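Colleague: Just a sequence and a predicted model for now, questions to come.
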Amino acid sequence: MSNFSKKDLDIFTNKILEDYDNKNPSSIFKDKIKITNEDALIIQSNVARLRVKRGDQIIGYKIGCVSKDTQKKMGFTQPAYGYLWKSELYASGVRLVKKDYTNPAMEAEFGIILNRDIKLELASFDYIIQSIEGIYPLIEIHNLVFHGNEPYGAELLANNAIHAGVVIGPETKLSIEKIETDLKLIYDNEIIDTWNNKVWPVDMLSELNWLVNEQAKNNNYLKKGDLILTGAYGFPVPINDKKLIEVTSSAFGDVKASFY
């Protein structure tokens, strides 16, 4: 049950958006406010509504915290989600400015783009597979900042699952066959993490039906052309003084970005 009124949550919403614009995310949590995960999702949705109102465009959703270890760390019993924005979508090879982010941290993952609107009543695993246009290797950018008390789940949700952008690689057209791949996160030619024996589509799409159902609770429905980040296998890694960020997949291609 919430300890805060609608007016309180509106105040938090405006402050979180202001902080995000000023590249000073999450300052309200410096006061150690304690909001519920439900409050945090209301704030996330309210911020999204304000961004749309001022002209930004939602282009899909991210699934986060798919790892049970990450869920435990955040105090969750399920994954998290956030919105993706047209203004924060970049093509492979982009040069970005490090000071535009706060403790920029990266994840390696895969994304999909939908070839049709998803009908909730039909959303079986097979139906979802047939609704995919293509698969992409991705770099997900985060502002890795937490000012509140652990677990940080509500703070993460209120800040759009700390999402700050996507760098998208080349498309691989949908394959309904099982494909095994690795996935590597590389900073300045040094391998930071590797995940082996990931099998398409089972490992990549394990939480997509969950996302469909969660969004439906808010009368949001996944649409043709939506980009969906299917979830990283690890926790975001700060880039610190590194500049060249690469994600490689033996089956689905490579993507890179530079931070200066």
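Modeller: Yep, that arrived. Quick caveat, the model's predicted, so the values are computed rather than measured.
Colleague: contacts and neighbour counts: CA atoms only from here.
Modeller: OK.
Colleague: need the contact list for Ser27.
Modeller: Ile16, Asp19, His147 (C-alpha atoms under 8 Å, 6 or more residues apart in numbering).
Colleague: ditto for Gly231
Modeller: Contacts of Gly231 by C-alpha under 8 Å, 6+ apart are Lys62, Ile63, Gly64, Cys65, Val66, Glu109, Phe110, Met204.
Colleague: take the one below as the second:
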Amino acid sequence: MIDPSQVAEELFVAEREHKAIDPFTDAHPDFDLEAAYETQRLVVQKKVDAGDPLVGAKLGLTSRAKQEAMSVSDPLYGKVTRSMLAPYGEPVDLSQLIQPRVEPEIAFLLGAELGGGATVTEVLAATEAIFAGMDVLDSRYRDYRFTLPDVVADNCSAGKFLLGPRALSPTDLPDLGLLGCVFRSDGEVVYTAAGAAVMGHPAASVAWLVNRLAERGESIPSGSLVFSGGLTAPIPLRAGHSVTAEFDGLGTVEVYA
């Protein structure tokens, strides 16, 4: 099996130079999920060591349809560093990305640390604020062609993230599973969805992450942001393009380039 440190270095260079590469499992089919998460840890640690601290986490494959497409039964997760948070109201710099795609998400700001065995109720009680969010995905693999270990190693295609301007307590919102979202591209409706598209309830996605990290001896500190997973399929982001997501109660978040 290829060494995770070698994979991490190649992914780090691909991201730095904005150049897509072939998935590692093409040449190394024995590259497995455990090695992939170790690779992800090394990639993220390189960022942290360079002065880009962790601020949270992101989830992927949180919908049943996406899981079935990848032949898995669980989501996956990546980490979010400070430089990944894009300023709201400013265009996304496409020169810093390879092949950006955008999907709407519900983001959680945790006001308390959670341990293993977390439930939806405990996640909501620990949540300081809920935001409308946007995940600007950016795979380092050509044409988004990858296997599960490849995408995990690539920090789950983490690129940039945006938060909408409105923050609300969970108690100020209706049931998050019923919270609606209208996703538009240049003003035209592309998809509609509700929070239940993410594991039946977006807080269930956060609870899954907390519990999975606890199995690895890790936790999510208080003050962390968690992007709970895409409510819809992603769409490409191009120059001169505007993508918006309108959330019930949370307002609109826009990404443009």
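Modeller: Everything's here; your move. The structure presented is a predicted model; accordingly, all values stated were derived computationally and were not measured.
Colleague: From the contacts of Ser27 of structure 1, pick the one nearest Phe76 of structure 1.
Modeller: His147 (18.1 Å; C-alpha to C-alpha).
Colleague: separation between the most centrally placed residue in structure 2 and Leu33 of structure 2?
Modeller: Residue closest to the mean C-alpha point of structure 2, counted by C-alpha atoms, centre = their mean, is Lys58 at 3.4 Å. Remark: distance between Lys58 of structure 2 and Leu33 of structure 2 (C-alpha to C-alpha, to the nearest Å) = 17 Å.
Colleague: Helices along the stretch 1-150 of structure 2, start to end?
Modeller: Residue ranges of the helices in the stretch 1-150 of structure 2, as given by DSSP state H, counting those that start in this stretch, are 4-17, 33-49, 64-69, 120-126, 148-153.
Colleague: In structure 1, point out the residues matching the first one.
Modeller: Read it as helix 4-17 of structure 2. Using TM-score structural alignment, helix 4-17 of structure 2 corresponds to residues 9-22 of structure 1.
Colleague: what does the matching stretch contact?
Modeller: Pro25, Ser26, Ser27, Ile28, Asp39, Ile42, Ile43, Gln44, Asn46, Val47, Ala158, Asn159.
Colleague: what residue of structure 1 takes the place of Gly133 of structure 2?
Modeller: So, by TM-score structural alignment, Gly133 of structure 2 is matched to Leu138.
Colleague: Can you get me a residue count around that match?
Modeller: Using other C-alpha atoms under 10 Å, the number of residues around Leu138 of structure 1 comes to 31.
Colleague: residues contacting it?
Modeller: Contacts of Leu138 of structure 1 (C-alpha under 8 Å, 6+ apart): Ala108, Glu109, Phe110, Gly111, Val166, Val167, Ile168, Gly169, Val247, Val255.
Colleague: now for Ile162 of structure 1: what does it line up with in structure 2?
Modeller: Ile162 of structure 1 maps onto Ser157 in structure 2, by TM-score structural alignment.
Colleague: Quick check: its match touching Val151?
Modeller: Yes - if you go by C-alpha atoms under 8 Å, Ser157 of structure 2 and Val151 touch, sitting 6.4 Å apart.
Colleague: so what sits against both of these two?
Modeller: What both Ser157 of structure 2 and Val151 touch, as defined by C-alpha under 8 Å, 6+ apart, is the set Ser139.
Colleague: circling back to that earlier point, from the contacts of stretch 9-22 of structure 1, list just the buried residues.
Modeller: Buried by 16 or more other C-alpha atoms under 10 Å: Pro25, Ser26, Ser27, Ile28, Asp39, Ile42, Ile43, Gln44, Asn46, Val47, Ala158, Asn159, out of those.
Colleague: Just send the residues you listed back as JSON lines, with distance to Lys72 of structure 1 too.
Modeller: Below are those laid out as JSON lines (distance: C-alpha to C-alpha, whole Å):
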{"residue": "Pro25", "distance to Lys72 of structure 1": "23"}
{"residue": "Ser26", "distance to Lys72 of structure 1": "21"}
{"residue": "Ser27", "distance to Lys72 of structure 1": "24"}
{"residue": "Ile28", "distance to Lys72 of structure 1": "23"}
{"residue": "Asp39", "distance to Lys72 of structure 1": "19"}
{"residue": "Ile42", "distance to Lys72 of structure 1": "22"}
{"residue": "Ile43", "distance to Lys72 of structure 1": "22"}
{"residue": "Gln44", "distance to Lys72 of structure 1": "21"}
{"residue": "Asn46", "distance to Lys72 of structure 1": "26"}
{"residue": "Val47", "distance to Lys72 of structure 1": "26"}
{"residue": "Ala158", "distance to Lys72 of structure 1": "18"}
{"residue": "Asn159", "distance to Lys72 of structure 1": "19"}
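Colleague: Looking at these, spot the one nearest Asn103 of structure 1.
Modeller: Of those, the one sitting nearest to Asn103 of structure 1 (C-alpha to C-alpha) turns out to be Pro25, at 10.2 Å.
Colleague: Look up how far Glu18 of structure 1 lies from the closest one.
Modeller: Using C-alpha to C-alpha, Pro25 of structure 1 is found at 8 Å from Glu18 of structure 1.
Colleague: ditto for Lys119 of structure 1
Modeller: When Lys119 of structure 1 is compared with Glu18 of structure 1 (using C-alpha to C-alpha), they lie 35 Å apart.
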